[in-house]
Each structure stands twice: as structure tokens, then as C-alpha cells.
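*Asks:* this one's structure only:
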């Protein structure tokens, strides 16, 4: 459920943000990363527009974040690189997914479209549990999937804190920086060909509350700072997210 979409705002630290997005070009690919204090925290989808969706945890993803101030958008925005952001307040019902387990996007929907990785002969492996929260049709040939990716795995959370939020959920939103990546396979010689829209929220604050919500199937509010400049999707596609996120959830029926 979309609770509120604020006007787009310029946010971020122009000098030394703690979180940044970068890309590295080699002879064979142009790789993207979310960095924390200059260290790779997640490898992201390639820029090619036909490559598989990706968020793969790296060694720089070891801590959570907090920020103080009356305006959480400005407060958490100060951790991010300077750019345009679309603040969204969402209500989500998170479902924890284990890599290669039931409901894993990478082992199910992605394999149906792209197949297994050609070299490894395996699905993409995100190296982290993550939460699935929402999906809906974009149009007859495209589907939106939403993920919340914790900066540290749920196994790092303190059980007492999770139990506290199960007993008293609280009203403050959890906070994430988000990107929209859009990709479709280069060849239509696949079992289920369509365009994948991946709205990925990298969780900054609220790891215990998110786990508590998943364990109780209870809704929680998410403040998303959607980075317009740092996903693979054009700004015109990012602009569609508030409207898509206001739709009712609609699971996709795989092609026969």
C-alpha cells in the first residue's frame, strides 16, 4: 500500500556520504555497487538492460544506520550521495526468503526468464536472506517485484529486540535507500519472456522491527528514499513507481 508520495527532493552529502553508488568498467562488463564507507556492500544489476537482476551481498555490508532530526527524509538523506530522490511512505507485509528456498525470486521467476547462470549452472545467489513484500503488473509484458534487503542478515539481530517489537510494534517507519532496475533478456528464446522491474530497498534502519513484522505477518511502514539517479531505469520509469505502488498486489501467472 502506498501511504504517501512526497515531491522529489535533492538530498545527500556532496562531499563525504557514507553510502555511495559506483560502477567499475572492465573488458567484459560494467559492474555496479552500493558502497558503505568506500567498501562494496552489494553488487547490483549490470547496466546492460538485458542482464539478470542482482543484489549480492559483499564484505562491506556489516552495519546498520541511524540518523537524528525532525525530518527523517533529510536526516537519512544526509547519509547518501547527492542527487534526486523520491520519498515514498509504504505499508508492507514482509516475507523472509532464504536463497534457493521457497519463494526465492532468483531461483524461481528469474530462472524462468533467464535460465541458470551459464558458467555455474546455478541460479544467481544473493548471499543474504531478504524480504519479499509486493508485486504487481506494469503492463502485459512487464512485472514489478519489490524486495527489502537488510544490510546485515536477520541472524545478526538481537532476539530480545525482535521480541520487544513483536509485543509493541511501534509506529515509526523503518528506512531504506532504494533503486529501480529494469531488465529483459536479450533473446526471446526463454520459457517466460517479459520485462522485470526490481524495486529494491536497502534497509538502513529498522532491522529488528522488520524481522518482527515478518514473523507475525504484521504490516510495517517503510520510508523509501528512491534514488532517481542511481538505478538502471530511466527517470520516466522511476516516475511511474508511486502509481504502480498504489495498485493492489497482483502475482504474475507464468507463461504456459
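*Replies:* Received the coordinates, thanks. Just so it is clear, the model here is predicted, and its values are computed rather than measured.
*Asks:* from here on, contacts and neighbour counts on C-alpha atoms
*Replies:* OK.
*Asks:* Doesn't residue 221 belong to a strand?
*Replies:* Yes - per DSSP: H, G, I helix; E, B strand; the rest coil, residue 221 lies within a strand segment.
*Asks:* That one: neighbouring residues, count only.
*Replies:* Number of residues near residue 221 (other CA atoms under 10 Å) recorded here: 22.
*Asks:* Might one say that it is in contact with residue 91?
*Replies:* Yes - with contact defined as CA atoms under 8 Å, residue 221 reaches residue 91; the gap is 4.5 Å.
*Asks:* What segments of the protein are helices?
*Replies:* 72-77, 109-114, 159-167, 207-216, 235-238, 241-245 (DSSP state H).
*Asks:* Got another one to weigh against that:
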């Protein structure tokens, strides 16, 4: 189960990120680059360097961001939040620093994701938390993976980066509401898989989109009460 370390509401208005949001159909939402869908983030269904390069960002600054995430962050520093505008699309967010304990799950048809927590909000409401990779574990570099496993085994906590959403589902039975809190990884695929292998936590810097979530502001505010 994830543990909330810190959060801050922010707006990004001068982003150079190549990533954009794309909605299609009822409660369907995608992350896209130049119109090409890279991840379905709807509820019915060491990459930061790549994104920075695609945005035209100076690679010296991009490497600085990557290095800081690899070292692990402990506070939501405003200067670093500003640096990340090369990766996060314009919008209204709550920047959230979490400690996560990822546990990888694989579906029979090959889909991978991480379970990060399950909480009861009330007797008829529950929250499920997931971390969703864009890159498959089979494509990970084994040398980099082993390096991160060694690091988390000696209690280092590198930081992964995600765009996140809170989506409210209304099932037909058992629960009145299921709150799906999903983190789509922009950076940290090796870190997350290593944390699962080592059975150790890492930190996750999550930009929760207020604009794009299928949830009200009141429900988003309740989320942080539940996480605290």
C-alpha cells in the first residue's frame, strides 16, 4: 500500500512536453504524441530522456532531471517542479510524492501492471491503486535492472515519475463506487521492476491531473484524506 509523503496543487501553463491528452468516446482517454496514442488511460480498458528529447529540451537539463530522479527526491522542490514542465502537459495538477510498494501482476493475455494498494473508503466504496508501465519488462536492460536491485536492497529509494488519474467507476453490484487511482509511468520502469523483485519500496512523483480525471474536485480532495 502506498504512503503519502507530500503533495502540492500546481498549474502548468508553459509546457514544452510532446505528450498530450486525447479523449475518444465515453470515458476513454489516451496519452498521445503528435496524435499517436502511446497509452490508453481510460477506465474501460528511462523514458524521461526520450520525452525530453522529443520536446526539444536541452539534453544537459534532461540528464539533470534524470539524475535527480535516480538519486531519489524527498521534497517537492519548486525549481524541480518547474524543470519537469518539459515532460508534463499543460494543466491543473496535484503533484504528489508517494512511497510505493509495487507488486507486478501479469494477465493471461500478456498485460503487465503493478498493484500499489487497496483501501476501503466506506462500507460501499473502495479504492484500487495501480502503476501502469508503458514499457514491457521484457524490454528492460538487465544491467540497469540489476543495478537498481542492488540499490534498493541497501535502502536507497530512487524516484519514478508518472502522470496519474483518479477515475470513479460505478459497478452493478458489491460496491456503490470503485475509485481507480492509476499512475502511468513516464520514467522509472527499471526502478519499479527492481523494487518488485527486491520486495522493497521506492518513491513515486505523481502528477495527478485534476482536469482529465473522471472524478470531481470533491472526490479528489477526499482521495488525499484517504491517503494521509
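*Replies:* Structure's in. What do you need? Since the structure is predicted, the reported quantities are computational estimates derived from the model, not experimental observations.
*Asks:* So after superposing, what's the score?
*Replies:* The TM-score (TM-score structural alignment, normalised by the length of the second structure) is 0.78; 198 aligned residues with a CA RMSD of 2.2 Å.
*Asks:* just to revisit the earlier point, let's have the helices of the first structure in a markdown table, adding mean neighbour count and distance to residue 145 of the first structure.
*Replies:* Rendered in a markdown table, the data for the helices of the first structure read as follows (neighbours: other CA atoms under 10 Å; distance: least, CA to CA, whole Å):
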| stretch | mean neighbour count | distance to residue 145 of the first structure |
| --- | --- | --- |
| helix 72-77 | 19 | 24 |
| helix 109-114 | 20 | 10 |
| helix 159-167 | 15 | 26 |
| helix 207-216 | 22 | 18 |
| helix 235-238 | 15 | 14 |
| helix 241-245 | 18 | 10 |
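*Asks:* To residue 1 of the first structure, which of the ones you listed lies closest?
*Replies:* Among those, helix 241-245 comes nearest to residue 1 of the first structure, with 6.6 Å by CA to CA.
*Asks:* tell me what that closest one is packed against?
*Replies:* Using 3 or more CA pairs under 8 Å, 6 or more residues apart in numbering; DSSP states H and E, the elements in contact with helix 241-245 of the first structure are strand 2-5.
*Asks:* in the second structure, what residues pair with the strand it packs on?
*Replies:* Alignment of strand 2-5 of the first structure against the second structure: residues 4-7, by TM-score structural alignment.
*Asks:* ditto for stretch 137-149 of the first structure
*Replies:* Counting by TM-score structural alignment, stretch 137-149 of the first structure corresponds to residues 120-132.
*Asks:* any idea where the strands of the second structure begin and end?
*Replies:* 3-12, 19-23, 29-33, 36-40, 91-100, 103-106, 112-122, 125-132, 159-169, 177-187, 202-209 (DSSP state E).
*Asks:* what range in the first structure matches the fourth one?
*Replies:* Going back to what we said before, that points to strand 36-40 of the second structure. Strand 36-40 of the second structure lines up with residues 39-43 of the first structure when matched by TM-score structural alignment.
*Asks:* Give me the mean deviation of that stretch from the second structure.
*Replies:* Following the fit onto the second structure, the mean deviation recorded for stretch 39-43 of the first structure is 1.5 Å by mean CA distance after the TM-score superposition for the first structure.
*Asks:* how about residue 227 of the second structure, what's its partner in the first structure?
*Replies:* Under the alignment (TM-score structural alignment), residue 227 of the second structure pairs with residue 245 in the first structure.
*Asks:* contacting residues for that match?
*Replies:* Taking CA atoms under 8 Å, 6 or more residues apart in numbering, we find residue 245 of the first structure in contact with 1-2.
*Asks:* any idea how far it is from residue 215 of the first structure?
*Replies:* Distance, residue 245 of the first structure to residue 215 of the first structure, using CA to CA, to the nearest Å: 23 Å.
*Asks:* circling back: average gap between the match of strand 2-5 of the first structure and the first structure?
*Replies:* Relative to the first structure, stretch 4-7 of the second structure is 1.0 Å off (mean CA distance after the TM-score superposition for the first structure).
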